[in-house]
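[1] give me a 3D structure for the following:
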Amino acid sequence: MTDTLAPSPRPASGAAPAPRGRLPVKALLGLFLAGFISILTECLPAGLLPEMSRTLGTSVSLTGQTVTLYALATALGAIPLARATATWRRKHVLLLALAVVAVMNALTALSGDYALTMLLRFVAGLGTGLIWPLLGGYAARLAPEGRQGRAIAIALAGTPIGLALGIPLGTLLSGIGGWALAFHAAAAVTLLSMIWVLAAVPNLPGQPVESRFTLAQALVIPGLRTILFALTTYMVAHNLLYTYITDLLSSVGMGGQTGWVLFTFGVTSVLSVLVVGAHIDRHLRKLTVSSAVVFGAAALVLGALSGVPVLVYVAVAAWGFAFGSSPSLFIGAAINATQEAADVAQSITISVFSASIAVGSLIGGLLIAGLGAVSLTWAALILLLASALTVIGGRKHAFPPEG
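    Take a look at the predicted model:
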């Protein structure tokens, strides 16, 4: 086990390798755009629910299930789709997935039927199920030795930026030309991203059939289940709070400041990518522990001191900074722990990541109904404590000490 993410020995096809020590920025930007499009498409309806519900003739809560179904499709599709396309050249898979997302976004903009819209969202989620398992390993294979962690951080930075911009962009475009304009714009941006990927991303080979690991073989690799448990508790905690942030803020008299609070979260999430990305290759364990601890402290402040607006902003800023690079940290740990089984391990990790969105939303709804919005913060704190202790205890295989 090395303390950096080991690159695949398979060379890039059709492109010269990056100069020694330099990151292939243009190629990584293509992967970043693919991740950005995925999370943007997933959360886009959240800023459009009132307008979409009027067009589709349903309630806001039912229309909100377009987000849940998308995440569910990604969770269900990641493993089987990754295995079905494992031998395909990587760029071909990425372009196919982006094409699916582009077409589904364009058709969603034209749909006036709820059932059809849900079907289109499910298929779009399957497209994302193809994209997410690719990104971390693709970035690691493109990067020079010793800088794989930073490459993964760049490729996965689309997640916090998509989260930060998805809802505000959707709301802005809806105000200009209706909710359909937001989906047409998403389709257009996806097409532009495909052009960038086609021009800038090397077409790496897939995995030979004889070297493929099964799901069962990957799950018994030392450290992977520990990583998955830490990821699950962390992500469920995040989605408990993020999904119902409006309810939480309303319960403390800050409902009118939701936009500014989410903006604060987005800014510090992006800052996290810049700061953590510079150190992830040498300090992955310390950064992962720190992420869970800082997030836990933010949850504690939101629960105990939520009546003080300035402390709410400070806590949300800390939460955003902790969360921003968490996908890079956990996926980096999974790649590091599984090595030659990294492809299947990533698909498992993405399934867990996406399923945690649905689980967090479900548990959060039950907590609000039974105990009130502030209970979300205490549930998140318990989950984050479990995540931090799991990372700390995973010294041998999951999160080995650096050095």
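
[2] make it CA atoms for all contacts and neighbour counts henceforth
    OK.

[3] find the centremost residue of this protein, please.
    Centroid-nearest residue in the chain: Thr159, 4.7 Å away (criterion: C-alpha atoms, centre = their mean).

[4] give the contact list for that residue.
    Contact analysis of Thr159 by C-alpha atoms under 8 Å, 6 or more residues apart in numbering lists 35-36, 39, 324, 327.

[5] give me the element it is part of.
    Using DSSP states H and E, Thr159 sits within helix 158-177.

[6] which of the residues in that helix are buried?
    For helix 158-177, the neighbour count (16 or more other C-alpha atoms under 10 Å) marks 158-171, 173-174 as buried.

[7] of those residues, closest to Val93?
    The nearest member of the buried residues of helix 158-177 to Val93, counting by C-alpha to C-alpha, is Gly158 at 18.5 Å.

[8] excluding chain neighbours, what is closest to the closest one?
    Leaving aside its chain neighbours, Gly158 sits nearest to Phe36 (3.9 Å; criterion: C-alpha to C-alpha, 6 or more residues apart in numbering).

[9] to compare against the first, here's another:
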Amino acid sequence: MKKGLLSLAIGGFGIGMTEFVMMGILPDIASSLDISIPVAGHFISAYALGVVIGAPLMIAIAGKYPPKRILMALMAFFTVGNALSAFAPDYHYLLATRFLSGLPHGAFFGVGAVVAGRLATEGRQARAVSLMFAGLTIANIIGVPLGTYIGHHLNWRFTFMIVTGIGIITLLALRFWLPNLQASPSSGFLKELKLFTRLKPWLIILLTTIGTGGFFAWYSYIAPLLTEVAGFSSNSITYLLIIAGVGMTLGNITGGRLADRFSPINATSGLLLCMSLALMTLTMAAHYKIPAVIMTFVIGALAFSIAAPIQMMMIRAARGSEMLASSITQGAFNMGNALGAYLGGIPLTRGFGYTAPDWVGATLAFSGFVIALAIIAVDRISERKLKTAGA
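    Got it, this is the predicted structure:
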């Protein structure tokens, strides 16, 4: 791996750890700050809100600067936000610092995806983007379990200190390993916003939100599914999440290769259809331990295999506005997080079993597949128009 890509992957590791570890240390934070677990769940929402708001905001502020300077500034912001979280004295302070920590998330991955594509050799751009996202998936194998263990057995504040340390390491890696690329040509932020007067970017945002919502409808309730339905002990959940994380990592790399070989939209449509089928299969397999473990790996792999293809799809649809569009996609992933968790929880509140969210997830993933078919149709219509105009 090129050192420049490695520096992006390290940053992705830190971002992935701080985003997903909150689910594991939520009870510890709630106890420490003397609040209920549902109230502590606001910290997850605050981070996601920061991602959605920060993606376009940060690009608007920094879009004209060279990518290296932008990435270092974003990572410095991220590092300070997590350092402040480690010393949060109460609920309101931590809520604010979690929001601040989320602001650079989307912009970092958005700019990083464009940089990864520029560092890659021709025909391997999606593969390079997947290497950056590998840091986020590896965080689910190493960083999240480690941070959860430390939060349980030592202090949750140490977990944020570790993330802060990773942020500092990323800053050094960016400083010494990332090449000094020139700033991308820009016609100004307001003119770049005209990108969203076209249909295709909106379809990609919709696909990302709904399609990835299928994954989060499953993943948000994976613990009770594995304990109450499959019959695993609560002590086994950490190891089962590691299995899911391994699947995410391998799927992420595979998705990049598929996008380079078959095109991003073809890879995305096929993978979403497979994810829908896998989630439906899980509703039956979840009653047996070994099949449940296998499907945990498979669904994790399928879910993260669409990350690089979707990112490349948006970048190619946004010539001249690549960093803005790429960062917006990260906001859509987080909207998918909120949508999937919310819709997946509805059948549970109405008394259905813990396989019900998987049916919701299968429906969302299939809906994403349908939207992908619509994007393919839009592309074909555009090609026909170009041929007609050329003739």
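
[10] so what corresponds to the residue nearest to the centre of structure 1 in structure 2?
    Correspondence of Thr159 of structure 1 to structure 2, assessed by TM-score structural alignment: Leu136.

[11] so what corresponds to Ala126 of structure 2 in structure 1?
    Looking across to structure 1 (by TM-score structural alignment), Ala126 of structure 2 lines up with Gly149.

[12] can you give me the strands in the stretch 1-150 of structure 2?
    For the stretch 1-150 of structure 2, strands defined by DSSP state E, counting those that start in this stretch do not occur.

[13] dump the residue contacts of Ala299 of structure 1.
    Ala299 of structure 1 touches 315, 319, 377-378, 380-381, counting by C-alpha under 8 Å, 6+ apart.

[14] now the buried members of those residues.
    315, 319, 377-378, 380-381.

[15] which one among those gets closest to Arg141 of structure 1?
    Nearest to Arg141 of structure 1 among the buried ones among the contacts of Ala299 of structure 1, counting by C-alpha to C-alpha, is Trp319 at 30.6 Å.

[16] what's the counterpart of Gly251 of structure 2 in structure 1?
    Match for Gly251 of structure 2 (TM-score structural alignment): Ser272.

[17] test my guess that that match contacts Phe321.
    Yes - with contact defined as C-alpha atoms under 8 Å, Ser272 of structure 1 reaches Phe321; the gap is 4.9 Å.

[18] which one of these two has more residues nearby?
    Set side by side, Ser272 of structure 1 and Phe321 show more neighbours around Phe321, with 27 against 23, by other C-alpha atoms under 10 Å.

[19] off-centre distance for the helix or strand harbouring Lys387 of structure 2?
    Using DSSP H and E, Lys387 of structure 2 maps to helix 356-390. In terms of C-alpha atoms, centre = their mean, to the nearest Å, the centre of helix 356-390 of structure 2 is found 21 Å from the chain centre.

[20] same thing with stretch 51-66 of structure 2?
    17 Å.

[21] which part of structure 1 lines up with that stretch?
    Against structure 1, stretch 51-66 of structure 2 falls on residues 74-89 (TM-score structural alignment).

[22] helices along the stretch 151-300 of structure 1, start to end?
    158-177, 179-200, 215-219, 224-243, 245-251, 258-277, 280-304 (DSSP state H, counting those that start in this stretch).

[23] and the residue nearest to Gly158 of structure 1, how far is that from Asp343 of structure 1?
    21 Å (C-alpha to C-alpha, to the nearest Å).

[24] got it, and Met254 of structure 1?
    Relative to Asp343 of structure 1, and taking C-alpha to C-alpha, Met254 of structure 1 is found at 44 Å.

[25] swap in Gly253 of structure 1?
    On the measure of C-alpha to C-alpha, Gly253 of structure 1 and Asp343 of structure 1 end up 46 Å apart.

[26] try Ala82 of structure 1
    Counting by C-alpha to C-alpha, the separation of Ala82 of structure 1 from Asp343 of structure 1 is 8 Å.

[27] mutual contacts of those two, please.
    By C-alpha under 8 Å, 6+ apart, Ala82 of structure 1 and Asp343 have these common neighbours: Pro133.

[28] more neighbours: which of the two?
    Asp343 (27 against 23).

[29] what's the match for Leu271 of structure 2 in structure 1?
    In structure 1, Leu271 of structure 2 lands on Ser291 (TM-score structural alignment).
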